[in-house]
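S.K.: here is my input, please return the structure:
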Amino acid sequence: MLSFLSPAFVIAAAGPWALAACAFIIFAESGLLIGFFLPGDSLVFLLGMVSASMTLSDSPVSGMPLWITCLIVSVAAFTGDQAGYETGKHSGNIRRIKSWVQGKNRNRIKRAQRFFDDYGSQAIILARFVPILRTFVPFIIGMTHFNHRRFIIANLVGAVIWGVALPSMGYALGRIPLISNHVEIVCLCIVLISILPLVFKAFTSWLSRSEEIETK
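M.R.: Purely as a prediction, here's the structure:
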């Protein structure tokens, strides 16, 4: 992981603005299409660890009540997804995106629309826990003009679960010296675990394509 994208670096470098910087990164990861490379899970987990006052004890975030951290993370995640949805919803007014949607990708958009009509709420909630997916899913759902009220409800559920679960896990595990003394390793493990669903999906897709080729 690049040093300037390291969660520990972000929190330490931001100083008194650490929580605001983390909130912006969480928002940007799903609210801006360029945010797919930003640290999300590991950053939120580390915020919980710092709140436990067992690591980065000189940080202004250290000792902050856990509920405040959870609230800010949840709000940033929720507003980020809402921004991504609205961007996708109004992207039809952008000439280049409009031609992309109405061109050879028209059928793909229609398939995506059918998928989100059937599994939209579950997909929105699960995407919140998977890097890269949580960047693009709100935008794509917005493009399909998925029901706004359903999106808000699913987005709220996913944001609150994610915004409470990860900081709470970090807070609990951060009180264990063995874990709090190896922050970088823990953050790397979180990143690897969070991308496992993508790796598994890619592997199963490759396996199915290989079987199709063999049967032909």
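
S.K.: every contact and neighbour count from this point should use C-alpha atoms.
M.R.: Fine.

S.K.: you'd agree Gly174 is up against Gly48?
M.R.: Yes - at 7.4 Å, Gly174 and Gly48 qualify as touching, with contact defined as CA atoms under 8 Å.

S.K.: more crowded one of these two?
M.R.: Gly48 (30 against 27; other CA atoms under 10 Å).

S.K.: which parts of the lengthiest helix in the chain are buried?
M.R.: In the chain, ranked by residue count with DSSP state H as the criterion, the top helix is helix 148-173. In terms of neighbour count (16 or more other CA atoms under 10 Å), helix 148-173 has its buried residues at 151-152, 154-168, 170-171, 173.

S.K.: second chain to compare with the first, below:
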Amino acid sequence: MAFINFILELLKDPRAAIAGWIAMGVAPTLGFIFLIVFIETGVVFFPFLPGDSLLFAAGVFAAPDAVTGKAALPLHFLLPVVWLAPIVGDQCNYFIGHFFGRRIIQSGKVKAMTPERIAKTEKMIEKWGPLAVFLGRFFPFIRTFMPFISGISGMRWSRFAPFSVLGGLVWSSLFTLLGYFFGNIPAVQDHFELVIVLILLVSLAPTIIGLFKAKFGKKKPAAHAAQ
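M.R.: A predicted model of the protein is given here:
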């Protein structure tokens, strides 16, 4: 129950969560950030963790304060942590899928791994090959399932790893630096919760659109056949 409350608070206001961690010190804060990003990417049971918004909020704390000129989270410490977490997480998830994937899917324990999401991920792999590993990094849920499905599908690790590393580096750098450069703009500070919601909506939009297409696109051929 405590873990669920922790996740709910993180989803609700990642800035407040990070501020609480910073009160414990820079090292624990970096450890928590690493852990959340790693789990979202590396453990197939937690695709709902807020990677995008967490990185953005962390970037805000890495920007120098307008008054003191000091940052609560030094950027030169933060960046290596957010680079390493998704890369290590992807490799773990790939091998979980490679060795245990079929059994995990058959168990039905991963409720978020719906047939539609699995099918969408598999279609990306079929269409783009290993490039799908890079592209999937930018979509919530898909970025958790992509390395897992890649491991199941038999994609060689030597093909998977380069695109996984590149995707992890670009994704983590992008959202962290967006927070670093734009998070302290007064309009963003005054409407920070709204900005986080917008980040989540933009991130989820392609997945939601894909699910709608998958659901309603199947009805059209049937309708034509009836005519």
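
S.K.: the longest helix of structure 1 vs structure 2 - mean distance after superposition?
M.R.: Overlaying structure 2 shows helix 148-173 of structure 1 at a mean distance of 0.8 Å from the equivalent residues (mean CA distance after the TM-score superposition for structure 1).

S.K.: what is the corresponding segment of structure 2 for the following helix or strand past that helix?
M.R.: Scanning forward in sequence from helix 148-173 of structure 1 by DSSP states H and E, the next helix or strand is helix 177-180. Using TM-score structural alignment, helix 177-180 of structure 1 corresponds to residues 186-189 of structure 2.

S.K.: how big is the offset of that stretch relative to structure 1?
M.R.: Between stretch 186-189 of structure 2 and its aligned stretch in structure 1, the superposed structures give an average distance of 1.3 Å (mean CA distance after the TM-score superposition for structure 1).

S.K.: which residues are contacting that stretch?
M.R.: Surrounding stretch 186-189 of structure 2, the residues in contact under the criterion CA atoms under 8 Å, 6 or more residues apart in numbering are Phe182, Gly183, Val195.

S.K.: how far does the longest helix seen in structure 2 sit from the chain's center?
M.R.: What stands out as the longest helix in structure 2, according to DSSP H, is helix 75-107. Per CA atoms, centre = their mean, to the nearest Å, the displacement of helix 75-107 of structure 2 from the mean C-alpha position of its chain is 11 Å.

S.K.: report all helices and strands that it contacts.
M.R.: Contact analysis of helix 75-107 of structure 2 by 3 or more CA pairs under 8 Å, 6 or more residues apart in numbering; DSSP states H and E lists helix 26-42, helix 51-62, helix 142-153, helix 157-182 as its packing neighbours.

S.K.: try 7 Å this time
M.R.: helix 26-42, helix 142-153, helix 157-182 (3 or more CA pairs under 7 Å, 6 or more residues apart in numbering; DSSP states H and E).

S.K.: could you find the closest non-adjacent residue to the residue sitting nearest the centre point of structure 2?
M.R.: Central residue of structure 2 (CA atoms, centre = their mean): Gly51, 4.3 Å from the mean position. Nearest residue to Gly51 of structure 2, sequence neighbours excluded (CA to CA, 6 or more residues apart in numbering): Val37, at 5.7 Å.

S.K.: my guess is Pro74 of structure 2 meets Ala62, correct?
M.R.: Yes - taking contacts as CA atoms under 7 Å, Pro74 of structure 2 lies within contact range of Ala62: 5.4 Å.

S.K.: okay, these two: which has more neighbours?
M.R.: The residue with more neighbours, out of Pro74 of structure 2 and Ala62, is Ala62; 25 against 15, by other CA under 10 Å.

S.K.: now do the same for Lys213 of structure 2: its match in structure 1.
M.R.: Alignment of Lys213 of structure 2 against structure 1 is given by TM-score structural alignment, with Thr204 as its counterpart.

S.K.: Val81 of structure 2 and Phe145 of structure 2, how far apart?
M.R.: As defined by CA to CA, to the nearest Å, Val81 of structure 2 lies at a distance of 22 Å from Phe145 of structure 2.

S.K.: who has more neighbours out of those two?
M.R.: More crowded of Val81 of structure 2 and Phe145, by other CA under 10 Å: Phe145, with 32 against 18.

S.K.: OK, contacts around that one?
M.R.: Remark: with contacts taken as CA atoms under 7 Å, 6 or more residues apart in numbering, Phe145 of structure 2 is in contact with Val44.

S.K.: ok, Ala225 of structure 2 next?
M.R.: Taking CA under 7 Å, 6+ apart as the criterion, Ala225 of structure 2 is in contact with no other residue.

S.K.: try Gly101 of structure 2
M.R.: Contacts for Gly101 of structure 2 were tallied using CA under 7 Å, 6+ apart; they are Phe148, Ile152.

S.K.: same question, Ser173 of structure 2
M.R.: When contacts are counted by CA under 7 Å, 6+ apart, Ser173 of structure 2 touches no other residue.

S.K.: how about 8 Å then?
M.R.: The neighbours of Ser173 of structure 2, taking CA under 8 Å, 6+ apart as the test, are Leu79, Val82, Trp83.

S.K.: quick one: secondary structure of Pro47 of structure 2?
M.R.: coil (DSSP: H, G, I helix; E, B strand; the rest coil).

S.K.: that one -> structure 1?
M.R.: Checking with TM-score structural alignment, Pro47 of structure 2 has Phe36 as its match.

S.K.: what's the answer for Pro130 of structure 2, then?
M.R.: Aligned by TM-score structural alignment, Pro130 of structure 2 pairs with Ser121 of structure 1.

S.K.: give me the distance between that match and Thr144 of structure 1.
M.R.: Relative to Thr144 of structure 1, Ser121 of structure 1 is positioned 14 Å away (CA to CA).
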